[in-house]
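> Structural data only, the sequence is not supplied:
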């Protein structure tokens, strides 16, 4: 089940307003689609559809998959959304597909908190790739302890929506039991006084652990890159399904 941040319509409508409008974090994925000449791309955990729509605008054949209906509703309203195939579901929903590239951006690869669901997701991705196709995704480096900054003082933001409503938001760290970290997003709507919260748990895996998991799933690690928008803080894995099958 998706977090309330993505599943609650009022919060899903806010997601892009609180995120960076430029979305520099997506630029490397657009560049990799060109680098690897990927004509068909599946964005797993596509959220509000920013990457999917950007790739569709470039003429790619794009599928966006997400478990949150509210986020998909936002995605369907964006420019070039009509060129994207939107699927409500998870990695289990992509059976039978064959694509050149699969992406998992943001924190998507870390929402799979159990070994069983993570392994199943990697196997499903491998099965959906054509031989030679690539799975690319990012994770936070656990050694950098990103959660140390997840508090109100460092995360507080205030926006005014297009409708003129003032909304405050911040993040509070709830629990650290490595490799799991749990935190809460709080949103205060000044128009009617409503307060909504969304709790999330991420799993922090080491580079070595992820490499072993990928190998076990039959994927080859081609490269581990830095994230240009968060230099030194994340790993961007570039993996391939072997050609010789």
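Nice, I can see it. Just so it is clear, the structure is predicted and the values come from calculations on it, not from any experiment.

> From here on, just use CA atoms for contacts and neighbour counts.
Fine.

> Now do the strands in this protein.
According to DSSP state E, the chain carries its strands in the segments 40-44, 61-66, 84-88, 99-104, 129-140, 157-160, 166-177, 180-189, 195-203, 220-225, 234-240.

> Take the ones you listed and write them to a markdown table, including mean neighbour count and distance to residue 118.
Formatted as a markdown table, the strands of the chain follow (neighbours: other CA atoms under 10 Å; distance: least, CA to CA, whole Å):
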| stretch | mean neighbour count | distance to residue 118 |
| --- | --- | --- |
| strand 40-44 | 25 | 13 |
| strand 61-66 | 24 | 16 |
| strand 84-88 | 18 | 19 |
| strand 99-104 | 24 | 13 |
| strand 129-140 | 23 | 13 |
| strand 157-160 | 14 | 32 |
| strand 166-177 | 16 | 18 |
| strand 180-189 | 18 | 14 |
| strand 195-203 | 17 | 10 |
| strand 220-225 | 16 | 16 |
| strand 234-240 | 22 | 15 |
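
> Got another one to weigh against that:
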């Protein structure tokens, strides 16, 4: 998880989500797929009451170990583990969470769970890449190769490669290499849904937009 945090730092999308939430001071916020807590902790620091949920136990452990982690209620699981009876002013899914729900049934179930947990007038914010841009075609080892230096001075190399699947999905394989000889890989399937499809899915779940 330290490698993840080193390679994934605060960016424009984090600024957008934080600015959106700050439009309503002291909101109750649900961060679904909160990961190691980068955005979630910033939202809590801005004065909001936050619940962060993620199915990755290692990511949650990293989040819980960060300064001010006590300002967030951390929950291990998916949308099915949203605390019963809790309602929120806003729910957010950041950093490919919506795309990582590549199974349409799981995606619909998640949207339904989020809708049920929103207060009247509550807001749902979902980010996703536009399939028209075909960004995955540029996610090649040559184009994505990058390096960064960890706190202990070791250099980390990262790159990704993709394979296009059917039904608007791609398989993305990420590579991390330390000291040019220790390599880790991870693979995920991402769904590239059009804006029209996202709007239809969200409306079907009952969320007005």
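Looks like it arrived, so ask away. These numbers come from a predicted model, not from an experiment.

> Check the spacing between the alignment partner in the second structure of residue 164 of the first structure and residue 178 of the second structure real quick.
When the second structure is aligned by TM-score structural alignment, the residue opposite residue 164 of the first structure is residue 153. Separation of residue 153 of the second structure from residue 178 of the second structure (CA to CA, to the nearest Å): 11 Å.

> Check residue 185 of the second structure too.
Using CA to CA, one obtains 12 Å as the distance from residue 185 of the second structure to residue 178 of the second structure.

> try residue 152 of the second structure
Here residue 152 of the second structure is placed at a distance of 12 Å from residue 178 of the second structure (CA to CA).

> Check the gap between the residue of the second structure positioned farthest from its centre and residue 155 of the second structure for me.
No residue in the second structure sits farther from the centre than residue 181, which is 29.5 Å out by CA atoms, centre = their mean. Distance of residue 181 of the second structure to residue 155 of the second structure, given as CA to CA: 11 Å.

> picking up where we left off before, will you turn the strands of the first structure into JSON lines that also has distance to residue 4 of the first structure?
Converted to JSON lines, the strands of the first structure look like this (distance: least, CA to CA, whole Å):
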{"stretch": "strand 40-44", "distance to residue 4 of the first structure": "18"}
{"stretch": "strand 61-66", "distance to residue 4 of the first structure": "13"}
{"stretch": "strand 84-88", "distance to residue 4 of the first structure": "16"}
{"stretch": "strand 99-104", "distance to residue 4 of the first structure": "19"}
{"stretch": "strand 129-140", "distance to residue 4 of the first structure": "21"}
{"stretch": "strand 157-160", "distance to residue 4 of the first structure": "19"}
{"stretch": "strand 166-177", "distance to residue 4 of the first structure": "14"}
{"stretch": "strand 180-189", "distance to residue 4 of the first structure": "9"}
{"stretch": "strand 195-203", "distance to residue 4 of the first structure": "5"}
{"stretch": "strand 220-225", "distance to residue 4 of the first structure": "31"}
{"stretch": "strand 234-240", "distance to residue 4 of the first structure": "25"}
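
> Quick one: closest of these to residue 112 of the first structure.
For residue 112 of the first structure, the closest of the strands of the first structure is strand 195-203, at 7.0 Å, according to CA to CA.

> and for that closest one, what span of the second structure is it aligned with?
Using TM-score structural alignment, the residues of the second structure aligned to strand 195-203 of the first structure are 183-191.

> Just give me the mean distance for that stretch relative to the first structure.
For stretch 183-191 of the second structure, the mean deviation from the first structure after alignment is 0.7 Å (mean CA distance after the TM-score superposition for the first structure).

> could you list every residue that touches residue 108 of the second structure?
Residue 108 of the second structure is in contact with 201, 205, counting by CA atoms under 8 Å, 6 or more residues apart in numbering.

> what's the counterpart of it in the first structure?
In the first structure, residue 108 of the second structure lands on residue 119 (TM-score structural alignment).

> how close does the residue farthest from the centre of the second structure get to residue 160 of the second structure?
Remark: distance between residue 181 of the second structure and residue 160 of the second structure (CA to CA) = 17 Å.

> Next: residue 1 of the second structure.
From residue 1 of the second structure over to residue 160 of the second structure the distance is 18 Å, taken as CA to CA.

> What are the buried residues along the longest helix seen in the second structure?
In the second structure, ranked by residue count with DSSP state H as the criterion, the top helix is helix 104-116. Of all the residues in helix 104-116 of the second structure, those buried under the rule 16 or more other CA atoms under 10 Å are 107-108, 110-116.

> check contacts around the aligned partner of residue 176 of the first structure in the second structure.
Applying TM-score structural alignment, one finds that residue 176 of the first structure aligns to residue 165 in the second structure. If you count contacts by CA under 8 Å, 6+ apart, residue 165 of the second structure has them with residue 171.

> Distance check, residue 165 of the second structure against residue 192 of the second structure.
Taking CA to CA as the measure, residue 165 of the second structure falls 11 Å from residue 192 of the second structure.

> and if you look at residue 62 of the second structure?
Remark: distance between residue 62 of the second structure and residue 192 of the second structure (CA to CA) = 29 Å.

> More neighbours: which of those two?
Shown here are residue 62 of the second structure and residue 192; by other CA atoms under 10 Å, residue 192 has more neighbours (25 against 16).

> Check the contact between the more buried one and residue 132; I expect there is one.
No: applying CA atoms under 8 Å, one finds residue 192 of the second structure not in contact with residue 132, separated by 9.1 Å.

> quick one: what's aligned to residue 135 of the first structure in the second structure?
Taking TM-score structural alignment, residue 135 of the first structure has residue 124 as its aligned residue in the second structure.

> which residues touch the nearest residue to its match once chain neighbours are set aside?
Closest residue to residue 124 of the second structure apart from its sequence neighbours, by CA to CA, 6 or more residues apart in numbering: residue 91 at 4.9 Å. Residues counted as contacts of residue 91 of the second structure (CA under 8 Å, 6+ apart) are 29-32, 114, 118, 123-125.

> ok, of these, which one's closest to residue 174 of the second structure?
Using CA to CA, the contacts of residue 91 of the second structure come closest to residue 174 of the second structure at residue 32, 22.3 Å.
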